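# Just to be clear, the model below is a prediction. Sequence and coordinates:
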Amino acid sequence: MKLKTALIASAISVLTFNMVYSQAGATTPVFTPEQEARIGEIAAEYMRAHPDLLIQMSETLQQEQQEKQTRELKSAALAQQARIVKDNTIPVWGPADSPVMVVEFFDYQCIWCSRLAPELEKVMKANTNVRYYFMEWPVFGSRWPSSLLAAKTGLQVWKEKGADAYLKYHNGIYGTGMNEGRLTKEVIEKVSDNVQFSQKTIDSINVTLTKINDIATTAGLSGTPGIIVMPVNGATVNNTTVFAGMTEAENIQQAIKTAQGNK
């Protein structure tokens, strides 16, 4: 069956070449019109008799498309690395000389981000030598005002109190279990210990949110959550991992190993 499949595929390829060759204006096609028609009949008959071949072809196409998308996401992420690393308005936790960086794009009202939060906590506890970047990306802000307020408050906590206070706030908001519009202003104020905004900090925070949105979309992400794991130096498509969606701690851990040069 594999041999027949290969022969059919070869015939179709040659037939396609013949059609293109003819359209290009060549005077001597590989097959006559009658032969082309017969090859098409044979291929159709074979596929009807072996529908599993169509499934295999579909799976192969899907895999190729997924691999192409993954390569594109990695390349786009690599192009944004310098912007992320150099921007001191983005909350970060972990040693400055870390060889590996993990970048999380999230929304406090995203249910999948809520499910990812404890997974990332596990990773952070097991990898304190990694530098973590928290990209406040309130994609649900137009639907749920608390999404935008929580993001702005997080950035205010970062500005006023630094990394440890920010991480406490970040995990604290997710720890409430209030997502998909259930988070309230009162809860945000309580978790943040009532941080206050000023016009100056609000303007700066809005600029940061705009930059994060641009980084996320330019990196090819279409929503939250998103995770990028790469070496701080020498990052390539081979040692960079992008999770465009929910993932688990063991997958992030493996991505960190890959970034470290381990398999």
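Great, that's in hand.
# contacts and neighbour counts: CA atoms only from here.
Fine.
# so how far is residue 78 from residue 5?
40 Å (Cα to Cα, to the nearest Å).
# cool, residue 169 as well?
Distance check for residue 169 against residue 78: by Cα to Cα, it reads 29 Å.
# Just want to know which of those two has more residues nearby.
Neighbour count, other Cα atoms under 10 Å: between residue 169 and residue 78, residue 169 has more, with 22 against 18.
# Comparison target below:
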Amino acid sequence: MKRLLLKLCILLVAPLSMAVPALADTAETLSEERIKELALEAILENPEIIELAIQRLQQVQLERQQAAIAATLETRRTELERDPNAPVLGNPDGDVTLVEFFDYNCPYCKRAKPIVEALLEADPNIRVVFREWPVLSEGSVYAARAALAARQQDKYEEFHWALMAFRGRAEEASVLEIAEEVGLDIDQLQSDMQADDVDNHIRLSMQLAEGLNITGTPSFVIGNTVLPGLPTQEQLSAAVSEARALED
């Protein structure tokens, strides 16, 4: 407790004083009450240091998050970009991979649909890896499982775009209706939805999202760049160009 209070005191005093090393040198001689007094005195005399301390804390947290993201990209790159259990659109041998985390009940994911389609059309060397990440509702989970199961009938891409184009909520009834419209065998689909590879894909999506500090959909990963939220086509294209330059 004493050391924690000392650290807090140093954090508060640091923006104002170069005497922090001296304070640290006398750590063992300061009582807990004296440390509290020093922190309180610093706050009362210079209330603006609270804001400075908060900014510093936020910066430290950001640096830690960025380090964790970089570590995940380094150690789990193959799982992220080359998972054989993930759907791939575009050029399977493309020189740049874009990974999208999405939810079929996310309105911003649906707004990203034409952006991703335009990128696929404009760039013949792009690989797009879809990570089904159903986090918004039980209907989202049902839709994700159905989409992944549609791979067994070679209709993932068609079914995916149809689900993304649907303006209502993805629930069991609406998902099955769309499945029928794209020509899926419903009995087989419902059976394939229980397969281990469906569970494994969603589980890995959860793990990767956590490691990359992804907290919402859509989110895109291109090279070393993580783009949360709805990007413009220009932003995606710029990230792809940056990743491509790093590969050269």
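Cool, got the structure. Predicted model, so just to flag it, every value in this text is computed and none were measured.
# Strands of the second structure, residue ranges please.
Counting by DSSP state E, residue ranges of the strands within the second structure are 88-90, 96-102, 126-132, 219-222, 225-228.
# Stretch 218-227 of the first structure: which residues count as buried?
Within stretch 218-227 of the first structure, the residues scored as buried using 16 or more other Cα atoms under 10 Å are 219-221, 223-227.
# chain center to it: distance?
With Cα atoms, centre = their mean, to the nearest Å as the basis, stretch 218-227 of the first structure stands 5 Å off its chain's centre.
# Quick one: residues in contact with it.
For stretch 218-227 of the first structure, the external contacting residues (Cα atoms under 8 Å, 6 or more residues apart in numbering) are 72-73, 76-77, 79-80, 102-107, 110, 112-113, 116, 137, 139, 216, 242-246.
# and residue 98 of the second structure, what pairs with it in the first structure?
Alignment note: residue 98 of the second structure maps to residue 102 in the first structure; criterion TM-score structural alignment.
# Please say which position in the second structure residue 112 of the first structure maps to.
That one, residue 112 of the first structure, aligns with residue 108 by TM-score structural alignment.
# which residues sit in contact with its match?
Counting by Cα under 8 Å, 6+ apart, residue 108 of the second structure makes contact with 217-218, 229-230.
# now the helices for the second structure?
2-13, 20-25, 32-45, 48-75, 77-82, 107-122, 138-149, 156-165, 172-181, 186-192, 196-211, 233-247 (DSSP state H).
# With distance to residue 91 of the second structure as extra columns, can I get these in a markdown table?
As requested, the helices of the second structure are arranged in a markdown table below (distance: least, Cα to Cα, whole Å):
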| stretch | distance to residue 91 of the second structure |
| --- | --- |
| helix 2-13 | 51 |
| helix 20-25 | 57 |
| helix 32-45 | 59 |
| helix 48-75 | 22 |
| helix 77-82 | 13 |
| helix 107-122 | 9 |
| helix 138-149 | 20 |
| helix 156-165 | 14 |
| helix 172-181 | 25 |
| helix 186-192 | 26 |
| helix 196-211 | 21 |
| helix 233-247 | 14 |
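# deepest of these, which one?
Scoring those by mean neighbour count under mean count of other Cα atoms under 10 Å gives helix 138-149 as the most buried, with a mean of 24.
# For residue 228 of the second structure, see how far away the most centrally placed residue in the second structure is.
Centroid check for the second structure by Cα atoms, centre = their mean gives residue 214 as the closest residue, at 2.2 Å. According to Cα to Cα, residue 214 of the second structure stands 7 Å off from residue 228 of the second structure.
# Repeat that for residue 148 of the second structure.
Going from residue 148 of the second structure to residue 228 of the second structure by Cα to Cα gives 23 Å.
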